[in-house]
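Asker: Got a predicted structure plus its sequence, pasted below:
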Amino acid sequence: MKTSYIIFLLSLTFATSCKNNKMTTLDTKIAAPVADKKPTNLEKHDDVRVDNYFWLNERENPEVIDYLERENDYNDRMTAHTKDFQADLFEEMKGRIKEDDSSVPYKLNGYWYITRYEKGKDYPIYSRKKETLDAKEEILFDCNEEAKGHSYFRMVGLNISPDNTHIAFGVDTVSRRKYTIRIKNLITGELYPDIIETTSGGSTWAADGKTLFYTKKDDETLRSDRIFRHILGNDSAEDVEVYNETDDTFNTFVYKTKSKKYIVIGSSSTLTSEYRILRADDPMGEFTVFQPRTRGLEYDIAHYGQNFYVLTNADGATNFKIVKVPEENTKKENWEDLISHRDTVLVEDIEIFKDHYVISERSNGLNRINIKRWDGTADYYLPFDNETYTAFVSTNPDFETNVLRYSYNSLTTPNSVIDFDMDTKEKEIKKEQEVLGGKFDKNEYTSERVWATAQDGTKIPVSMVYKKGIEKNGKNPLLQYGYGSYGSTIDPYFSTVRLSLLDRGFIFAIAHVRGSEYLGRSWYEDGKLLKKKNTFTDFIDCSKFLIEQGYTSSDHLYAMGGSAGGLLMGAIVNMAPELYNGVVAAVPFVDVVTTMLDDSIPLTTGEYDEWGNPNEEKYYQYMKSYSPYDNVTAQKYPNMLVTTGLHDSQVQYWEPAKWVAKLRELKTDDHLLLLHTNMKAGHGGASGRFEALKEIAEEYAFLLDLEDIKD
C-alpha cells in the first residue's frame, strides 16, 4: 500500500536457476517449510473463496511465530554460502558513504539547524547554532544515545517553539508508526513529563509557544483521525479534541503555514481534500472551513500576505492549477486563476517567498522549476539538460530571502544541494554528495530514456543506467524496478548502493508505468480502480521491449517492487512468469481482496478510491481477477525472495506469509522461494543506516549469486 518505501532501499535477491544453465547452489536436502492448511471460507457477493492460510493472521499465535521462524531458518540455510559475499558487499557499500557526514545548514528564526552523523554510528545527531555557523553547537538530540536499548528506533516531527526554547518530537521504538510525542526544554535540557501516545509523531506550536496541536491515531486501524490541543505541562488526559474526522476514508493532519499566521487542519482521501484554518495567535479559537469538501475536489493551501494560494484540480483542471483567494473569504467562488491549467504540464507544488514564488512542474515526465516575481518582472525556468534527472525544491523555511535552495541528481550524477539567487541567477553548490572508495567516476556510466509500446499502443517510458560499453547481445543482467500506484512517481535518481550492481555488469531500469503521475494526472487515472491492470501489463510490455532490443533476456531479467510495487510483482509472476529469472517482492500488498474487505486493518478504508471498494461487486470481481494471492496457480514461477516485517502497519506480515505458503503448495518448479521476516521491524525495515545496508547486501548477494557472480 502507500508507502515511504517507494524511494527505495534497492533491495534484491535470489539464488540460482537452471534457466541460466549454471550449476545450482541450492541444497535439495534442505526441506522447505510447509504451513498447515486450515481452510477458511470467505464469502462475499455469493462468491466463496477458500483460504487455507487465513490462520496466519493470528499475530500472537505461537504456531504463526514458529512458522515465520522456520521460514527465516530456511532462508538462512539456503543462503549460507553467500554470507561472506554479503559481508563484503556490506563493507563495499558502507565504504562509499561519508560516515561523518552532515546536512547543509538552514536558518530558521535566528538559528542554523544541522543534521550530522558520526563515523561508525547508525543514527543522526540533531543540532543548532545561534545566528552564525561559528557559534557554539547546541545538541538537540543524539539519536545514537536515544536508541540504546531498542532494536528499532525512529525520531520524527522535530518541532521548535516560536521562542526557540522548547522542542516537541515523536518516537517509535516498535516500527508500527505509532509515535509517542515528548517535549524537551532546550534551555535546561529537561524532558517534560508530558507523554502523548499513539500519534502520527508530528505537531505544531501556536504563537504562544505553550499550546501544541497534534494528530492522534486510532489504536487499531492506525488511521489519523483526530486533532488535539495540548497545553505544555498538562497531563495528556486533559487535552482537548478540536477536530474529529468521522469519515473513515479520510486521514487528518495539522501544521502551520510558512507565514506562521495560521494553524491548518487538513483532511484528505485519495480524491478529496478539505482544510480548516485558525490564526496561530488565537489557539483557543474555533477553526473555520476553508472550502467544504466536495468529492473529487483536491486542493492544498499556502498563505502569503493577505491571500491564500491554492493548488487545485477545480473546474476540470486535471493537471492542477494555482488560484489566489483573499484570506477573509476563502470559498471556491472567490478563487481566481494565477497559474492556469495546461493539458501537457502537471503542476505539483508552489513555494512562496517575499519577492518570488516558485512552481514545481512536470512536463513529458521531467521535473521543471519555474521562478516568477510577484511584480511580474521575471518568469523563467532553471535549465536542466538531460532526460534522466531528478530536481526538486529543497528546504526553504525563510520568507525574506531571494535565495532558492534546490537539489539535483541524475542516474549518473550524485546529488547536489544548490543555493540559487533568484535575482542575479547565480548559483552556489553548497554540497555535492561524496562517493568514497576512490573508484567512482561518473563518466564511466551512461543513462538513457527509451519508450516501450504497451499492448494498447500507449508509449511507456523507461529510464536506464549502466556502465559504458555494454553490448545489446541479450546477455546483460538487468534489474527492472516498478511501483505504479497512488500517483507516486519514481524519478531517475542517483544511488551509491546501486553501483554494486552496475559495476558488476547490471543494467538498472525504472519502468514508469501507468498508476504514477510521470506523464501527468491522466497517467495516474489510467492505472487505478478498474484500470489497475494497465500497471501490470505496462511493466510486462516494458520487459518484453528490453528483451526485444537486446538489453537482456529472460535468463537474465529481474524485477523488483515494494509495497504496492510488491503487488505489481505478484501480478506479473502470475501473468508472465516466463519473462523473469528472479523477482523480489518487498513488503508486498498481495492479498488485495481480503485486506480491502477488512476495515479493521490499518489504511484499508482510505484506500477505496485507489483500488475500489470490494463491498461493491464490480470492484470485488475486478480485484479478484488480479489479486496475486487469489491467482496463484499450478505453474512455474521465477526464483523469488519475499520480505516482510512482523510489525508492519501498512502491509500486514500475513499477506506475504500466506502468499509464500500458497506458492509452495502450488508451484511446479524447483526454483528458489524464500520468505524473510524481520521479526523486529515494520514496513521500512531496519532503522539504522548501516543495518539497512546489511539488508540490501543480503539481497544483492542473492541476485549476484544467481548470475554466478562471486565477487
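Answerer: Arrived safely. Numbering: from 1, shown residues only.
Asker: hey, let's count contacts and neighbours off CA atoms from now on
Answerer: Fine.
Asker: P33 contacts D73, doesn't it?
Answerer: No: P33 lies out of contact with D73 (Cα atoms under 8 Å); the separation is 9.3 Å.
Asker: give me the number of residues near S236?
Answerer: By other Cα atoms under 10 Å, 17 other residues sit near S236.
Asker: Got another one to weigh against that:
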Amino acid sequence: MTTPAPPAAKKVPTKRTRHGDTFCDPYEWMRDKDDPEVLEHLRAENAYTDAVTADQEPLRTAIYDEIKRRTVENDLSVPARRGAWWYFVRTIEGEQHPVFCRVPAAEEASTLAAWTPPEVIAGVPLNDEQTYFDTNAEASEHPFYSLGGMAVSEDGTLLAYSEDTSGDEHFTLRLRNLETWETLPESLENVHYGVHLSPDGERAYYVKADSAWRPYRLWQHAVGTSATEDRLLLEIEDITQWMGTGLSADRQQLVIESGNSEWNATRLLDLTDPEAAPQLIVPAERRVLNSVEPCEVDGERMLLVTHNQQGPNNAVSLTTAEALANQDDSQPLDFGPTLIQHDDAVKLDEGLAVTAAQVLVEARINANPSVRLLSWDTVRQVRDGAQGVKASSLPGPAFEDPMHSVSVVQASYDAPLFRVRYSSWLVPDRIYDIPHQDPLPVLRRETPVNDYNPEDYRAVREWATAQDGTEVPVTVLHHKDVRPDGTNPAVVYGYGSYEISNDPGFGIPRLSLLDRGIVFAVAHIRGGGEMGRLWYQNGKKLSKKNTFTDFLTVTDHLVNAGWADASRIGAIGGSAGGLLMGAVVNLAPEKFQAILAQVPFVDSLTTILDPDMPLSAGEWEEWGNPIEDPEVYHYMKSYSPYENIRQAHYPAIAAVTSLHDTRVMYVEPAKWVPALREHQQGNAPIVLKTEMDGGHGGASGRYEKWKERAWDYAWLATFLGV
C-alpha cells in the first residue's frame, strides 16, 4: 500500500518582534481551534498518521492485549476508614472507570482492631455495601469524563464532586445527598481542581481559575443555596501566583497557599465559622517557600512550618499563627525553634502529616522518597530549648529494595496507625498499614498482576558523567536475558522540570517493551527533584539547557556501557518532557531512530510571551520572563524547539496531543510537525496524532488509555526494528 503525502498546511506569515529579534511564524493561524479549516487540517493529519502507522496495528493489538491480560480487571482498593464508614474503590471488568463504594464500620474507632479493614472480594458485595458514586454511569453520556475532586462530609451524608466532560479541565461542582441519593439542584461552573467541606457539612469551599487557567479565587458555597449567593473569600491578583488549598489534620482549618515554584504566601481560614475570613500569616513579599500544618501541642494551637529560609532542601520549625502574623516586616521572618535541620543531602517535602501520635515527615534520602517519624516528645524538647534533629536520624519504616518509593496515603488524626504506598521498579504497588506504637509494616495489599514474575526482570542504577562533571543518575530496566553487549534496542524516558521526580514505580505497559528485548532507561536529569532542590534549580531558567544535555549524556552512557545499540535508540517524553524531546532532536537528531512526544511544549517561547495563555505568567519562575528580560528571551529562543528546527536527518517523530488540552495547547505540536517536515532531509515519517475528545492526559477511561500506550510503544518499537 502506498502511503499518501502528508497534509499540506497553508502558510500565513505572522511576525513577532521582541528585544530586537523578529520571528516569522507561518503556522500561527492554527491557534483558533473553532476554525473549521483548523479542525479539517487536524483530521487530515490524523488520517495521514493512520495511513503511516497502519502496518503497526498488529503490534499495537498485541501490546494492548498484553496490558489487558496482565491487568486484573476486577480490582479493588484497600478500604480506608473515615468516621463510621469504610470507603473503597472497585474497578470492574469491561468498565472504563472506577466505582466508589463504602460499608458501615462495625466497631468504634478506638482500638487497633477497629482499624483492620474488611476483606473485599472482586465481584462479591459486602454486607450493607453502598455504591455512592458510579463513575461509569456518570460518564455514559459523555465522550470524555474525568473527576477533578471529591469530598464526603464528616458524618457521611453529603458528597461533593467535580466533573469535566470535555477534557479542558474546567469542572462543574455538584452535591449529592448520600441519605436520599438525590443530586442537589445547585451546580457550580468552571471550578478548578479540588473541593473541601466544612466539618458540619454545611459549606463547600472551591477555587476558580481565570482565563489563563490560573487558580486565583477562593469561594464559599452554602449547601442548598444558589451559586449566585456564593461568597468570595480571596482573590489573588498577581498573575504569577497560583492558589492551592488543603485541610488541616483535624479538618478545622483550611490552609491556603498562593505562589509559584520559588515563594508563596500562606493563609489560614477557620472552617467552623461561616463568617470567617482568611488570615495572612506568611506574606508573599517575604519571598519564602513554605507550607504550614496546624497542630496541638499541650493544648496550644501551633504551626509546623516547612520552609527554605535555612537552605534549599528545607527545614521544619515550630511557631504560632500569631507569632508569624505579628512580625516586623523590616526583620527576617522568625519561624521559631528548628525541629528538623536543613541538610544538603536530604530534601524535606513540603507538607507534613500530623497525627495525635506523631508527625509523619516525607523526605528524599539517597534519591528515594521515604517516611520519617517525628515524635511529639522531640517537638516538646526542641520547643523547650533542645537542638533540632536531622531527618536522616529519625526512625521510619524500612524496606528491602534499595530503589523504592514510600509515601503517606492516609493518616487520620486519631487513628492508631497510618497507611503508606510502597512502589519499586519491579514490584507492583503495595499498601501497608503501620501502627504508631509498633512501626512494623503490615501488608494489606499488593496490586495483583497476571502473567508476571519479577525474577524475569532487572533494575539497576548507573551514573552518567555530564560535560561539567555532574553525575547524572539513570535507571536501567531490562529483561534478565538482556546483556550489555551493545546490540540492544533502547528507549530513554525523561522529564526534567518543575522539581518533579521520576521515582521508582511499577508499570504494566512497560513490560511489553522489556519482553521484546528493549532496554527502558529513565534519565533522572537536572530540572527534576531526584537529587534535591539544587538539582531542580540547576535545570531551570538560565540553566535550562542542562536538562537537555543531561539527557544526551545519559543516551551516550547507555551506548558506552553496552546497554544500547547506537543505531536503535528511541526517546519518549510528555508535556515539559515533550519540550525535552524537541530540544534534543534539534541538538542531536542522529542519536535517535524514533521520538514520541506527548502533549509537547514545543512552542515554549510563544506561549511564555503571552501572559493571557495557560503556562505563561505563572511559569516565569520556571523558565524566566522573556517579556521583560532580553537575556531570558534570547536564551529561550536558543532552545525553543519550534524556533530551532534546522535542515537535518530527523528520526521518525510522532507528536501526540489533545484538542482540549488547556496546559499545552494542541497548536504547539500542530505547528511543529509541518515545520519539521519542511526541514526533513531523511525519509523517516513525522506525524501528528490529535485526540479530538481528550485533555492533557489524553482520552478518559482505562481501556482507552491502554490503547494510547500501545500506540505509543508500537511506534517506538517499530522504528527500533522490534
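Answerer: Everything's here; your move. If you're wondering where the values come from, they're calculated on a predicted model, not measured in any experiment.
Asker: I'd like the TM-score for the two structures, please.
Answerer: Between these two chains, after superposing, the TM-score reads 0.93 (TM-score structural alignment, normalised by the length of the first structure); 678 aligned residues with a Cα RMSD of 1.6 Å.
Asker: one step back: what touches both of P33 and D73 of the first structure?
Answerer: With contacts taken as Cα atoms under 8 Å, 6 or more residues apart in numbering, not a single residue reaches both P33 of the first structure and D73.
Asker: Please, which helix or strand holds T644 of the first structure?
Answerer: Assignment of secondary structure by DSSP states H and E places T644 of the first structure within strand 639-645.
Asker: so where in the second structure does that strand end up aligned?
Answerer: Mapped onto the second structure using TM-score structural alignment, strand 639-645 of the first structure spans residues 652-658.
Asker: what does that stretch contact?
Answerer: Residues external to stretch 652-658 of the second structure that are found in contact with it (Cα under 8 Å, 6+ apart): 593-600, 665-666, 669, 673, 684-696, 698, 715, 719.
Asker: Inside strands: which ones of those?
Answerer: Here DSSP state E is the test, and the contacts of stretch 652-658 of the second structure give 594-598, 686-691 as lying in strands.
Asker: Next, format these as TSV and append distance to D349 of the second structure and neighbour count.
Answerer: Shown next, in TSV, are those (distance: Cα to Cα, whole Å; neighbours: other Cα atoms under 10 Å):
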residue	distance to D349 of the second structure	neighbour count
A594	36	28
I595	33	30
L596	31	26
A597	29	28
Q598	28	27
I686	40	23
V687	40	26
L688	38	27
K689	37	24
T690	36	23
E691	35	21
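Asker: Quickly name whichever of these is closest to R444 of the second structure.
Answerer: Among these, Q598 lies closest to R444 of the second structure (Cα to Cα), at 35.0 Å.
Asker: What's the match for the closest one in the first structure?
Answerer: By TM-score structural alignment, Q598 of the second structure lines up with A586 in the first structure.
Asker: from what I can see its match touches S563, true?
Answerer: Yes: using Cα under 8 Å, A586 of the first structure is in contact with S563, at 6.2 Å.
Asker: Compute the distance between F719 of the second structure and P428 of the second structure, please.
Answerer: Going from F719 of the second structure to P428 of the second structure by Cα to Cα, to the nearest Å gives 29 Å.
Asker: and if you look at P416 of the second structure?
Answerer: Distance from P416 of the second structure to P428 of the second structure, by Cα to Cα: 26 Å.
Asker: Check E590 of the second structure too.
Answerer: 36 Å.
Asker: and the two? which has more neighbours close in?
Answerer: Ranked by neighbour count (other Cα under 10 Å), E590 of the second structure and P428 place P428 first, with 19 against 15.
Asker: who touches the more buried one in this structure?
Answerer: 446-449, 505-507.
Asker: Map it across to the first structure for me.
Answerer: Match for P428 of the second structure (TM-score structural alignment): P414.
Asker: and if you look at L59 of the second structure?
Answerer: The alignment partner of L59 of the second structure in the first structure, by TM-score structural alignment, is F85.
Asker: Residues in contact with the helix or strand hosting its match: which ones?
Answerer: Using DSSP H and E, the element containing F85 of the first structure is helix 83-95. Residues outside helix 83-95 of the first structure that contact it (Cα under 8 Å, 6+ apart): 436-437, 496-497, 500, 690, 693-694, 696-698, 700-701, 710-711.
Asker: try stretch 151-161 of the first structure
Answerer: Stretch 151-161 of the first structure is contacted by residues 143, 147, 166-175, 201-205, 209-210, 680-681, 686-688 when judged by Cα under 8 Å, 6+ apart.
Asker: before we move on, what about stretch 293-313 of the first structure?
Answerer: Here stretch 293-313 of the first structure has contacts from 257-259, 271-274, 314, 319-327, 330, 347-350, 352, using Cα under 8 Å, 6+ apart.
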